[in-house]
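**Student:** could you look at this predicted model? Sequence included:
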Amino acid sequence: MNNNFSNLEENIKVFIDKIGIKNPPVIKKFFIGKGDPIRAAIIYMNGISNKNIIDRDILKPLMINVKEDILHSKELPTYLCERYIYMSDTYVEEDIDNAVNSVKRGKTVILINDISNFIVVDTTGGKIREISEPVSESFMRGPREGFVENLEVNLSMLQRIVKDNNLSIETITVGRRSKTDVSIVYIDDVADKDIVNNIKNRVSAIDVDVVQESGIVEQLIEKYPYTIFPQVVTTEKPDRVVANIMEGRLAIIVEGTPFAMILPAIFTDFFQSVEDYYERTIISSFVRILRIISVLIVITLPSIYLIFIRFNTELIPIKFIIPIIQSRKDIALPPLLEILSMEIVLEFLREGGLRLPSKIGQTLSVVGGFIIGDAAIRARIVSPATIVVVGVAAVATFVIPNYEMSLSIRLIRFPILFLSNLLGVLGIAAGFYILVIHLYSLDSFGVPYLLSNKHRDLKDICIRAPLWKMDERPRSIPNNNPIRQTNFRNKFRRKK
């Protein structure tokens, strides 16, 4: 929409009407020049604009430093930007709707009487959270900075790491009322164009009132809303985002949240950490194998214990069966309810610990677990062996590095537990069969979810090969530039 008004008062009224009288902007009228000065005004939003910058770099130069007679002309806004306004990010805007949107985002607009154009100055300010360590991701090695709630700061962290001119950042505004900026980040000559266009089209198609968090965008663009498995990887770490976009993936960063989304994602991505690449290959491979074992323990250990107790006690070694029988004497609950009750209590403690302040939450989880477990054993509600099995499975969930996937794995063990109670060993087999079929049926934005059919990718799935051997990008993620490094190690490889 082009501005059809040039009168100062009319323009101010249009701005107030478009911004809303319930949330009026700050308006300051003043004069520019000497002799026959020109009437002007600035408009900005209180709280999201930096008043010190406005006073020092806009009002002072225009009100005090202009010592000449100013002539009305279409070039006046450009002349003032180039000669008197100290800010580097200034431009002339012709569309009043764009100018209004700039004010809503913390910028300052300068209106000049009888001039239809506007001067837009970036005075974005207000208090934001300082860059700090990510809260949701613990690590021992690597950069300590994490994303914050400010989109410009988050993008600047990526730009400091990646200085490639192929780094592409495209920003789309979503939300009819919130007008939230959503940035899509990728490497232009690496990312697959079909995937890029697919994701851009999905984000552009979002038509809701408010977008407050990246999780809302995730749910609005995902293909399988009813699966329990996450289809994008979320992270607070800029280095993890960079590592993934270098493989041909895309990152989506939403204004107002420190959580970035990485997509497409495959199943094994959720059991890997960027820290794996900072450690030596044997250490990283051992940790990855440990994570796989922990997943199997979480899913199967309670069910296997239930099968041994209920169906196949003859498989338990004699040294163990006598203590187990003695510990189960006079137990009030059957084995299924024993395990189920303790699992649910642990979930209560875990979720309660997350919602409470950190120190109180940790105390609640540890002390609550000890007290409830000891009381349950003394009351003969559950056996000590059940407490051990449930406790080991609970500890194993903490090895899974991704919280969303950890929730999914914890949820899977309940249907498998019920199947095991009904069918024994066949129940576990049936549960895994259904699980694998479901995972094979999923895809993340066109990329198969479960396993890659590219054998070269195996060097970075269950184990992590030496970095110098990973000369190609993962073939499971479509990309336009498969080679990421040369065989430079030949220059200084050990001679036999």
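**Tutor:** Happy to help now that I have it.
**Student:** going forward, measure contacts and count neighbours with C-alpha atoms only.
**Tutor:** Noted.
**Student:** and the strands in the stretch 101-250 of the chain?
**Tutor:** Under the criterion DSSP state E, counting those that start in this stretch, the stretch 101-250 of the chain contains strands at 108-112, 118-121, 167-174, 180-187, 233-235, 250-254.
**Student:** tell me which of these lies nearest to residue 395.
**Tutor:** Among those, the nearest to residue 395 by C-alpha to C-alpha is strand 233-235 (22.4 Å).
**Student:** below is structure B, check it against A:
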Amino acid sequence: MQFIKKILQNNYRSIDTQLNQSDLPVSKQPLEKSLELNIAKIKLAFGHSKDIITQTILLKETSTIQIGFIYINGLISPISIQALITENLKVDSCEFTLNALRNSMSTLGQVRDISDFDTLYQSVLSGFTVILVDGYAQGFAANTQGGEHRSVEEPSTQSVVRGPREGFTEQISTNAALIRRKIKDANLWMESMTIGRVSKTEVAIMYINGIVNDKLVAEARIRLGRIDIDAIFESGSIEELIQDETFTPFPTLYNTERPDVIAAGLMEGRVAILVDGTPFVLMAPALFTQFYQSAEDYYQRADFSTLLRFLRYVCFFISLLAPSLYIAITTFHQELLPSSLLISLAAQREGIPFPAFIEAVGMEIIFEILREAGVRLPKTVGQAVSIVGALVIGQAAVEAGLVSPAMVIVVAITAIANFVIPSFNMAITIRILRFALMIIAASFGLYGITVGLIAIVLHLCSLRSFGIPYMAPMAPFILADQKDTIFRLPQWALFARPRLISQKNNIRENNAPTNKPEPRS
């Protein structure tokens, strides 16, 4: 026993000496022929982490060919590992070659060739299992990705009454598959890249070849290729790094967790950007009108969808202008109100110690606090806290004489109108601009609001999303694209794709202008 211990100690000392001489980890350092040395280097590179699993087996009971398996527990499927080991044991040890070993793994899916440690580390961290053979400075990586992940569920942020109930998950492979289930065409292309020096996050671009503008795809590649950062964990980081304009409250990229929305955007010639680890997929270019459209608009009749769109735009102006208009009229332009309403408002404000501007700002801030509290609290108590808090605080503020009842009504209507906006990003933008307009209204009245609206419109017209004007098809005005902007015409009339987005294959239907259904006699 002492003799065996001495041999093992000397063996490990020689391995440690070789590790120190190699100065690991080094990018693109070739594999060693010794399986034991390779495993020792891998353990050293990962800091002897407990989730790095290394297994060694003999090809046959009477064979001297030793095979090693390296994988990360939690990133792989145990069933795939068991099948991988079983397939390797089927190889005949008398006629063993690396090609025979590789061919035995071909039934398990994707197989990569491994010749250096950098490729080995990336494969293991991606959920692959690395297979190394003693005596060979080359190995393979088999796709055994698995582990715990969230199943496909209904989207929580963009729910619909009628439409699909499936939403993206945190796995990029699942998200790509959900899109391909909607578009079963070989022209749906996907390009993958890795972003993040440390996180090594997989990012993919999806588009339909033959419909998308090639310049748009090239621009997406260039912007993503310019990103040099240590980690990416969510698509929001990508959005900030590739957006056209940083200093603007308006979102210039669209994000959604609905596969049907992404599929519809791809059919219009847009580009989708998928990020591993997040259920929110980005889509470019994004136009202003796109944020006021819902997936349900295309699953309901055209007249219903048009009515709902008009309602959203009305709610947009209510949410943006209601508090500022109340401040401007009650402070500077009382002559615009009927005498009876003016007398009622004056009676309500009698004894209120603060001007209308302080009232509005205070109530808006309190409501924003309640809104955020309702989001952060557990779902079982979040809604109760926000509703009860708003009722109790509003009623107590009126009874205490701090705010007028009319101000509570205005703030409540404003908040409810803000919830009608389908896009959460655009709803936040309206909340930001609302405070700016309130300050202008308190200083200059309706003249200030008018100047503020003109400034907002000019800013919107100056924005671009991946080179496309943000306010298209209203500015520049494109008559043919008005069929699906503020209102939606029936499906048979939507025969053309947006002209500024798709530069080729613009026709959706054959003989589209004559596809209108004939009325029955």
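**Tutor:** Nice, I can see it. Since the structure is predicted, the reported quantities are computational estimates derived from the model, not experimental observations.
**Student:** picking that back up, quick one: the strands of the stretch 101-250 of structure 1 as JSON lines, columns for mean neighbour count and distance to residue 151 of structure 1 too.
**Tutor:** As requested, these are exported to JSON lines (neighbours: other C-alpha atoms under 10 Å; distance: least, C-alpha to C-alpha, whole Å):
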{"stretch": "strand 108-112", "mean neighbour count": "25", "distance to residue 151 of structure 1": "19"}
{"stretch": "strand 118-121", "mean neighbour count": "24", "distance to residue 151 of structure 1": "18"}
{"stretch": "strand 167-174", "mean neighbour count": "17", "distance to residue 151 of structure 1": "10"}
{"stretch": "strand 180-187", "mean neighbour count": "22", "distance to residue 151 of structure 1": "8"}
{"stretch": "strand 233-235", "mean neighbour count": "23", "distance to residue 151 of structure 1": "15"}
{"stretch": "strand 250-254", "mean neighbour count": "27", "distance to residue 151 of structure 1": "7"}
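**Student:** let's have those strands in a markdown table, adding distance to residue 394 of structure 1.
**Tutor:** Formatted as a markdown table, the strands of the stretch 101-250 of structure 1 follow (distance: least, C-alpha to C-alpha, whole Å):
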| stretch | distance to residue 394 of structure 1 |
| --- | --- |
| strand 108-112 | 54 |
| strand 118-121 | 54 |
| strand 167-174 | 40 |
| strand 180-187 | 37 |
| strand 233-235 | 23 |
| strand 250-254 | 32 |
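**Student:** out of those, which is closest to residue 220 of structure 1?
**Tutor:** strand 167-174 (11.4 Å).
**Student:** quick one: contacts of the closest one?
**Tutor:** Contacts to strand 167-174 of structure 1, defined as C-alpha atoms under 8 Å, 6 or more residues apart in numbering, come from residues 179-188, 203-204, 206-208, 210-211.
**Student:** residue 312 of structure 2 matches what in structure 1?
**Tutor:** Structural alignment (TM-score structural alignment) places residue 312 of structure 2 against residue 291 in structure 1.
**Student:** could you look up the SS state of its match?
**Tutor:** helix (DSSP: H, G, I helix; E, B strand; the rest coil).
**Student:** gap between it and residue 406 of structure 1?
**Tutor:** Distance of residue 291 of structure 1 to residue 406 of structure 1, computed by C-alpha to C-alpha, to the nearest Å: 11 Å.
**Student:** wait, what's in contact with the match of residue 312 of structure 2?
**Tutor:** Counting by C-alpha under 8 Å, 6+ apart, residue 291 of structure 1 makes contact with 271, 399, 400.
**Student:** which among these end up buried?
**Tutor:** 271, 399, 400 (16 or more other C-alpha atoms under 10 Å).
**Student:** what ranges do the helices span in the stretch 201-350 of structure 2?
**Tutor:** 214-225, 235-242, 259-267, 302-331, 339-349 (DSSP state H, counting those that start in this stretch).
**Student:** can you redo the ones you listed as TSV with distance to residue 510 of structure 2?
**Tutor:** Listed next are the helices of the stretch 201-350 of structure 2 as TSV, based on distance: least, C-alpha to C-alpha, whole Å:
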stretch	distance to residue 510 of structure 2
helix 214-225	24
helix 235-242	37
helix 259-267	15
helix 302-331	21
helix 339-349	58
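**Student:** would you mind measuring from the equivalent of residue 114 of structure 1 over in structure 2 to residue 514 of structure 2?
**Tutor:** With TM-score structural alignment defining the correspondence, residue 114 of structure 1 maps onto residue 135 in structure 2. Separation of residue 135 of structure 2 from residue 514 of structure 2 (C-alpha to C-alpha) stands at 72 Å.
**Student:** just residue 215 of structure 2 next, same as before
**Tutor:** Distance, residue 215 of structure 2 to residue 514 of structure 2, using C-alpha to C-alpha: 33 Å.
**Student:** got it, and residue 104 of structure 2?
**Tutor:** From residue 104 of structure 2 to residue 514 of structure 2 the distance is 57 Å (C-alpha to C-alpha).
**Student:** list the contacts of residue 286 of structure 1.
**Tutor:** residue 463.
**Student:** what residue of structure 2 matches up with residue 408 of structure 1?
**Tutor:** For residue 408 of structure 1, the aligned residue in structure 2 is residue 429 (criterion: TM-score structural alignment).
**Student:** meant to ask about residue 269 of structure 1
**Tutor:** Checking TM-score structural alignment: residue 269 of structure 1 goes with residue 290.
**Student:** got it, and residue 152 of structure 1?
**Tutor:** Checking TM-score structural alignment: residue 152 of structure 1 goes with residue 173.
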